[in-house]
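S.K.: What shape does this take:
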Amino acid sequence: MKNEAVPASREDTNPSLPQGDFEEPLTYAEGGLQGWCVVLGSFCAMVSVFGLPNTAAVFESYFSENQLSEYSPSQLGWIFSIYLFVLFLFGILAGPAFDRYGHRGLVAAGSLVMIASLEILSFCTEYYQIILTFSIMAGLGASLLNTPSFAIIGHWFNTRRGLAMGLAATGGSFGGVIFPFVLQAALPRFGFAWSMRLLGLIYLIFAVPTNLLMRTRLPPSEKFDSIWPDIRLFKEPKFAFCCGGVFFMEYGVLIPLTYIISFSMSKGRDASSNYLLPILINVGSIIGRALPGFVADQIGRFNTIVLTVGLCTISVFAVWLPAGSSWPALLVFTFIFGFASGGNVSLIPACIGQLCDSRDYGRFLSTAMLSASFGTLLGIPLGGLLLGIKNQETAWTALILFSGFSYVVSLACYIAARVLAVGWKLNAVY
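M.R.: Next comes the predicted model:
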């Protein structure tokens, strides 16, 4: 049976929504030296933006045993959830600013703020100090980098956008692989302060290609004078369901990323071997961020994200929940989950891009990130509250179920968005 392709173009959007008045049809380079250099620059930016949250399990384990040992898992969870909340919340301003003014000022400022935050973090010993530097300052710098780094790819790619964004998104997983190795070697030998300064140096190295390689190609949008996102975009049902999928996906993904080391330690594993778990998640995520992007360009972006969210759901319920103290089962879960969740991360920007004109992309993406920001703010602390249940076996079961059912709701939202677009036709490329 022949597949029915649904174009990823302006026609896919609701004409009643506020779109820019663009008379000229868009053309795309779909690669070339400059286009792939932009992807490389975005990759380097993602190392900085998502390298820290993808190493959250290492930080959570270290903080709980050292300078913040008197704080509960829920309190420690706020460190990482506020970082992501600030990242996505202030990203809603970065998107329209990118559409209107370009990327250079945003990317340069974001790079400097992130490097400075790690240098200041090296002096921090108190909970409130870590919140101010790690969560708020670094999160603010990351917000200035994140949206432009994805939006700029939309200037160069259309039919290959899923692949290009997937390759760029692997930067976050690459950071999640190298940072645990760095911290595992540096923390016992040099201590927390110099380990953070070393991370700051790594961030400086990656900031150079980030700022040199990124270039816009399309003219700025003249239609919108305000840098604020447009809440009216939620009137479009497909966009609203897509944002709902993002919101509940954040609940699901952050639980394993943050608590997988603590889960393994509760089963009697030693700390040194547990560092392998976030590394394995991110190795799987590197493959997962690149391969589904390529597949999405062939079978449809929403079709692919339905598959990857479904795989996350299965991995949580069928592998992590019954794993118990089985180390091989936990290794299998971390790799499968890393692969599937990595695909989700790279596909979200591509799915949003399918719902709008590329010249409005920053505004649409940043508005979608508004919903993600509240998911990231609440997900980890709620998980920490569940770990406060006195019976530890019950607590971990409740935490895993919370992650799994969050994915179930996210999956339902993405299916609803797809059905609204193409109905129940399984062979429709969308």
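S.K.: rest of the way, CA atoms for contacts and neighbours
M.R.: Fine.
S.K.: Next up, identify which helix or strand the residue positioned nearest the centre of the chain is on.
M.R.: Relative to the mean C-alpha position of the chain, the nearest C-alpha, by C-alpha atoms, centre = their mean, is the one of Val345, at 5.0 Å. Using DSSP states H and E, the secondary-structure element containing Val345 is helix 327-353.
S.K.: Check the offset of that helix from the chain's centre.
M.R.: Relative to its parent chain, helix 327-353 has a centroid offset of 11 Å by C-alpha atoms, centre = their mean, to the nearest Å.
S.K.: Could you do stretch 404-411 as well?
M.R.: 17 Å.
S.K.: another one to check against the first:
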Amino acid sequence: MSDADNEKGRSLDSTENVKQPSIQVGYDEGWEAWSTALGVMLLQFSTYGYTNAHGVYTDFYVREYLPSYSSSQISWIGGAQFALSFLIGPVTGPMFDAGYFRTMCYGGSLLFSFSLFMLSLAQPNQFYQILLTQGIGLGLSIGLTYIPGIGLISHHFSRHRALAMGIGASGSALGGLIHPIVLNRLLRTGLGFQGAVKVSAGLCTASMGVACLMMYPRYPNGFIKKGFSMETWRGNVVRYFREPAFLFSSLGTCVALLGLYFPNFFLQLNAIKRGIDPNFAFYTISILNASNIPGRILPNLLVPRYGPFNAMILITFSCAVLIFGLYGVEDIGGTVGFAVLFGFFSGAYVGVVAPMVSSLAKDTSEIGSRVGTSLCLASISALTGSPIAGALLGDDFNWSPPILFSGATVALAAASFGMSRFFVARERGTWRV
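M.R.: Model (predicted):
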């Protein structure tokens, strides 16, 4: 054998040794696996579930606590919160892959609790105080916990991964059901704004503490914790976006967030401005988020059979149709019907997006960085989507422009997911993708 052949053989052996720690580690049974899924659900209940109650804050700020600011300006609070939770994905994803799950999970939980208690000290008409605590503080803390939590489920599950991810993601819907009811009731008692936020901060702190105890990191045998390399990160990002399927799926995720959360932020305000009894309107966000729960879980039962891309196209298109349907919603019956249907399909979107992106990973070592990179691109839309909708709404509360904008962007996202599906199906030679 020639020296060249020997060198080639040594190179192949070296490559195999490098990839060995990235073997699939998923298993579909055991206490630690299901405890982790439930722990992630509880963590999502406390963090993303709290952001799903932002519609209550938006209504309260516009009408009572920040009357000197427009709805567009107030929307920057929720936009900053969502954007920052996605923006740091390219850092938290690789750090999770490198073995720093507990560092990010514990650190993010502490920051979330601190920021929420600081929000309780914010004074009326002090926009910057609320932006710093609720927009920036909560946004960063959610970003530190979201990808590590969802990614950890992938390490425990293989065959039932989509279902387990759906269970984990359902926590935010459960939080979106409970937190709005609690906040609405507390804000209208003698406790006032500061007391209401302190009570909810205590609830979130307790649930996050239990969640941290229930989650178990599981890395491959022989795994060695690594440092974060900017050079490696840049190389991976370039490689990911050279794949047409990843490019179009990330583009679809980005465009979708321009309009997908418009109902979450403005449905309660829309109901009140259309003359619906405020005592009922306060429950619209909770109804929407209650429908989120089956939406996060049930579609993921079909993903293993029909594929995440097929499911995502149907889900996103349905969300677009429903947003356009807001044109005809003017009474209690229409509001409830919209909240139930949109809650289900928007919940399905959140439940399927991570399995869809992670299905493009070559092995488990890429899951965190791929999901993080894709969500980072979406942070631009998360930041600007709500303020754009608020600006289109205007001080005269003309609902047609924001409805048209939000529905069109979500429809465009469905088309982008369709392009991604085309490339994946062509590569794998099957329509079940």
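S.K.: Got a TM-score for the two of them?
M.R.: For these two chains in superposition, a TM-score of 0.90 is obtained (TM-score structural alignment, normalised by the length of the first structure); 408 aligned residues with a C-alpha RMSD of 2.1 Å.
S.K.: one step back: where in the second structure does the helix holding Val345 of the first structure fall?
M.R.: Helix 327-353 of the first structure corresponds to residues 332-358 in the second structure, going by TM-score structural alignment.
S.K.: do the same with stretch 195-207 of the first structure
M.R.: Counterpart in the second structure of stretch 195-207 of the first structure, with TM-score structural alignment as the criterion, is residues 196-208.
S.K.: Tell me who's in contact with the residue nearest to Ala211 of the second structure when sequence neighbours are not counted.
M.R.: Distances taken as C-alpha to C-alpha, 6 or more residues apart in numbering put Gly39 closest to Ala211 of the second structure, at 4.4 Å, once the chain neighbours are dropped. By C-alpha atoms under 8 Å, 6 or more residues apart in numbering, Gly39 of the second structure lies in contact with 168, 210-215.
S.K.: Let me see the ranges of the helices in the stretch 151-300 of the first structure.
M.R.: Using DSSP state H, counting those that start in this stretch, the helices of the stretch 151-300 of the first structure run over residues 161-213, 237-266, 271-274, 276-299.
S.K.: picking up where we left off before, now the match of helix 327-353 of the first structure on the first structure. Mean distance?
M.R.: In the superposition with the first structure, the average deviation recorded for stretch 332-358 of the second structure is 0.8 Å (mean C-alpha distance after the TM-score superposition for the first structure).
S.K.: Give the buried residues for that stretch.
M.R.: For stretch 332-358 of the second structure, the buried set under the neighbour-count rule, 16 or more other C-alpha atoms under 10 Å, comprises 332, 335-336, 338-358.
S.K.: re the thing from before, who are the contact partners of the residue nearest to the centre of the first structure?
M.R.: Contacts were defined as C-alpha under 8 Å, 6+ apart; by that measure Val345 of the first structure touches 169, 289.
S.K.: ok, and the closest non-adjacent residue to the aligned residue in the first structure for Leu377 of the second structure?
M.R.: The equivalent of Leu377 of the second structure in the first structure is Ser371 (alignment by TM-score structural alignment). If you skip the residues right next to it in sequence, Ser371 of the first structure has Phe247 as its closest partner in space, 5.5 Å away by C-alpha to C-alpha, 6+ apart.
S.K.: the longest helix in the second structure is where?
M.R.: With residue count as the measure and DSSP state H as the assignment, the second structure has helix 400-428 as its longest helix.
S.K.: Translate Phe45 of the second structure into the numbering of the first structure.
M.R.: Applying TM-score structural alignment, one finds that Phe45 of the second structure aligns to Val47 in the first structure.
S.K.: got a list of what that match touches?
M.R.: With contacts taken as C-alpha under 8 Å, 6+ apart, Val47 of the first structure has the following neighbours: 171-176, 206.
S.K.: Measure the mean distance from stretch 33-42 of the second structure to the first structure post-superposition.
M.R.: Superposing on the first structure and averaging over aligned pairs (mean C-alpha distance after the TM-score superposition for the first structure), stretch 33-42 of the second structure comes out at 0.6 Å.
S.K.: thinking again about what came up before, could you give the angle of the longest helix of the second structure to helix 244-256?
M.R.: Between the axes of helix 400-428 of the second structure and helix 244-256, defined by axes from the mean of the first three to the mean of the last three C-alpha atoms, to 10 degrees, the angle is 170 degrees.
S.K.: now helix 400-428 of the second structure, how far from the centre of its chain.
M.R.: Its chain's C-alpha centre and that of helix 400-428 of the second structure lie 18 Å apart, by C-alpha atoms, centre = their mean.
S.K.: same check, this time on stretch 122-137 of the first structure
M.R.: Chain-centre distance of stretch 122-137 of the first structure: 22 Å, with C-alpha atoms, centre = their mean.
S.K.: Stretch 391-408 of the second structure now?
M.R.: 24 Å.
S.K.: residues in contact with that stretch?
M.R.: Stretch 391-408 of the second structure has contacts (C-alpha under 8 Å, 6+ apart) with 70-72, 258-260, 262, 273, 319-324, 326-327, 388-390.
S.K.: do stretch 183-194 of the first structure as well
M.R.: Contact with stretch 183-194 of the first structure is made by 121-123, 195, 272, 275, as judged by C-alpha under 8 Å, 6+ apart.
S.K.: And those, which is closest to Leu365 of the first structure?
M.R.: Nearest to Leu365 of the first structure out of the contacts of stretch 183-194 of the first structure is Leu121 (C-alpha to C-alpha; 29.9 Å).
S.K.: residue in the second structure matching the closest one?
M.R.: By TM-score structural alignment, Leu121 of the first structure lines up with Leu119 in the second structure.
S.K.: next one: Ser111 of the first structure
M.R.: Counting by TM-score structural alignment, Ser111 of the first structure lines up with Ser109 in the second structure.
S.K.: The helix or strand harbouring its match vs the first structure, mean deviation?
M.R.: When elements are defined using DSSP H and E, Ser109 of the second structure is found to belong to helix 101-119. Aligned to the first structure and superposed, helix 101-119 of the second structure gives a mean residue distance of 0.7 Å (mean C-alpha distance after the TM-score superposition for the first structure).
S.K.: just how off-centre is that helix within its chain?
M.R.: Between the mean C-alpha location of helix 101-119 of the second structure and the chain-wide mean there is a distance of 17 Å, by C-alpha atoms, centre = their mean.
S.K.: Repeat that for stretch 62-79 of the first structure.
M.R.: Averaging C-alpha coordinates over stretch 62-79 of the first structure and over its chain gives two centres that are 23 Å apart (C-alpha atoms, centre = their mean).
S.K.: Now do it: which range of the second structure does it align onto?
M.R.: So in the second structure, the equivalent range for stretch 62-79 of the first structure is 60-77, judged by TM-score structural alignment.
S.K.: And for stretch 283-290 of the first structure?
M.R.: Aligned using TM-score structural alignment, stretch 283-290 of the first structure spans residues 290-297 in the second structure.
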